[in-house]
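Novice: Quick one: sequence plus predicted model below, questions after.
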Amino acid sequence: MYIPKSFQLRDPDIIETLLREHSFATLVTQQGGDICASHVPLVYRPDEGALYGHLAKANPQAEHLRDGRCLAIFQGPHAYVSPSWYGMEEQVPTWNYLAVHVYGRAHLVQESEAVADLLHLLLVAYEPQSRLPADRDRAYYRNLMRGIVAFRIDIERMEAAAKLSQNKPMEARRRVAATLASMDDEGARGVARWMQQLSVNDANLSFSPSKEERSHGT
């Protein structure tokens, strides 16, 4: 992923937050000449350096997950930014966003108890009070398990971007954040929250942009 220096995100805690809050990922694989993508929830386990998920057995992409390399794309909030919001001349439209690309190697989880454990992990992540894990030994649950392909992705590297107007003066960034926060759009308000938490208030994300980055909106 192309990430100008001003927009590179390296803080592992912030990256973990993004992966947890925006865990419905796009999983991309390639086998031979075929490129496949599926939209799936993936649970991040930083202590293991791994992602966990499953596909329907009927999904042809499942065959790509037998020790195959893959890319999981996590898209955070994003929003259009008008040049009129900066209070500066000679600006151009752009888009603010957060995203994480996770590269790794996928492995199938095939032993039945390991699959049940993986499903328990996914259920607890999204519905801690779910009664389904208690049903793991019932026949209907085991029958449903046979219709999925469970997998683990061993993470090789991550690339994260937080494009939150860091290449603009602080006052311009505050104007953008305030405008986005006032909009009747969940994505815009989400970007505003991140700008208020990071770009506007956190010196770690207040970079001095290069000449090239000052000249380009993206």
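Specialist: That came in fine, so what should we check first? Residues are numbered from 1 along each chain as shown.
Novice: Could you use CA atoms for every contact and neighbour count after this?
Specialist: Noted.
Novice: now the helices: where do they sit in the protein?
Specialist: Secondary structure of the chain (DSSP state H): helices located at 12-21, 112-126, 139-145, 170-181, 186-194, 211-215.
Novice: Which residue lies nearest the spatial centre of this protein?
Specialist: Nearest to the geometric centre of the chain sits Phe74, at 2.0 Å (CA atoms, centre = their mean).
Novice: try this one side by side with the last:
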Amino acid sequence: MRQNPSFAMTDVIELRRLIELNPWVTLVSSTADGLVASHYAVLLDAARDDLTIVGHVGKPDDYVHGLGERELLVVVQGPHGYVSPNWYGDTASVPTWNFVSAHLTGVPELLTPDENLEVLDQLVARFENGMPQPRLLWERPNDPDYVRRLEKGTVGFRLTPTRVVAKRKLSQNKPDEVVETIIRELHAGGGTYADPRLAGEMRRDLDTRKAAR
């Protein structure tokens, strides 16, 4: 991802927030057979306060990616969306696409079966706890044998990135009044390109920049 200093995202707290809110990531590896990409959910490692993530892949994706043997690129995609030139006012302009994204690169560490079970448990809890009646991993009708068989079909990993490139392109190069217009348009429920999540990120970024002046 080409970096632009105006849009660089380097704050660890903000990057952790991005990962926490957007756990469905793309895993990319360069192999002898070419590039390979897979999609899985990850979590921040609860025992760390950096950008270490944990997750799992289903077999044989561990073999396909050469998991633990070579670099893995993890693409975290936050809110993103189209910005119309009409929202800039009566001035020469072209469309653009606003987005928040991070690339985490490193060689992952493979987890033991017990560690993998813990991660699987955490993943289920992370998403089921938003349900009215959560069904956690170890609860009936699942039994311990079923859960352990499930674990054997997956390979867990922990990745502490050695390289991070992150970008938050949210119209920071535009005047505040133009950014306010874009936010309003993105909030417009009837608009073709309405996206409240992206509008929320832009509002948060704009307010932070204003407070820092």
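Specialist: That came in fine, so what should we check first? Only a predicted model underlies this, so the values are computations on that prediction, with no experimental measurement involved.
Novice: returning to what we had before: the residue nearest to the centre of structure 1 maps to what in structure 2?
Specialist: Mapped onto structure 2 by TM-score structural alignment, Phe74 of structure 1 lines up with Val76.
Novice: so who does that match touch?
Specialist: By CA atoms under 8 Å, 6 or more residues apart in numbering, Val76 of structure 2 lies in contact with Leu18, Ile19, Asn22, Pro23, Trp24, Val25, Thr26, Ser101, Ala102, His103, Leu104.
Novice: how about 6 Å then?
Specialist: Residues in contact with Val76 of structure 2 (CA atoms under 6 Å, 6 or more residues apart in numbering) are Val25, Ser101, Ala102.
Novice: One more: Arg66 of structure 1?
Specialist: Contacts of Arg66 of structure 1 by CA under 6 Å, 6+ apart are His107, Leu108.
Novice: So what's the residue count around Trp24 of structure 2?
Specialist: The number of residues packed near Trp24 of structure 2 is 17, by other CA atoms under 10 Å.
Novice: now Ala25 of structure 1: how far from Gln75 of structure 1?
Specialist: Going from Ala25 of structure 1 to Gln75 of structure 1 by CA to CA, to the nearest Å gives 7 Å.
Novice: Looking at the two now, which is surrounded by more residues?
Specialist: Comparing Ala25 of structure 1 with Gln75 by other CA under 10 Å, the one with more neighbours is Ala25, at 23 against 20.
Novice: Distance-wise, check the spatially closest residue to that one that is not a sequence neighbour relative to Leu19 of structure 1.
Specialist: In space, and not counting its chain neighbours, Ala25 of structure 1 is closest to Phe74: 4.8 Å by CA to CA, 6 or more residues apart in numbering. Phe74 of structure 1 sits 7 Å away from Leu19 of structure 1, going by CA to CA.
Novice: if we can go back for a sec, what is the nearest of the contacts of Val76 of structure 2 to Arg197 of structure 2?
Specialist: Arg197 of structure 2 has its nearest neighbour among the contacts of Val76 of structure 2 in Ser101, at 13.8 Å by CA to CA.
Novice: Just tell me what that closest one corresponds to in structure 1.
Specialist: Checking TM-score structural alignment: Ser101 of structure 2 goes with Ala99.
Novice: so who does its match touch?
Specialist: Phe74, Gln75, Gly76, Ala160, Ala161.
Novice: Recalculate using a threshold of 10 Å.
Specialist: Shown in contact with Ala99 of structure 1 (CA atoms under 10 Å, 6 or more residues apart in numbering): 1, 9, 15, 18-19, 22, 73-78, 159-163.
Novice: Just the buried ones from these, in PyMOL syntax?
Specialist: To isolate the buried members of these in PyMOL, using 16 or more other CA atoms under 10 Å:
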select buried, resi 9+15+18+19+22+73+74+75+76+77+78+159+160+161+162+163
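Novice: Next, check the contacts of Ala99 of structure 1 against the strands and list the overlap.
Specialist: Ile73, Phe74, Gln75, Gly76, Pro77, His78, Glu159, Ala160, Ala161, Ala162, Lys163 (DSSP state E).
Novice: Not counting its neighbours along the chain, what's nearest the match of Ser101 of structure 2?
Specialist: Closest to Ala99 of structure 1 by CA to CA, 6+ apart is Gln75, at 4.6 Å.
Novice: Find residues that contact each of Phe74 and Leu19 of structure 1.
Specialist: Residues touching both Phe74 of structure 1 and Leu19 (CA under 10 Å, 6+ apart): Ala25, Leu42, Ala99, Val100, His101, Val102.
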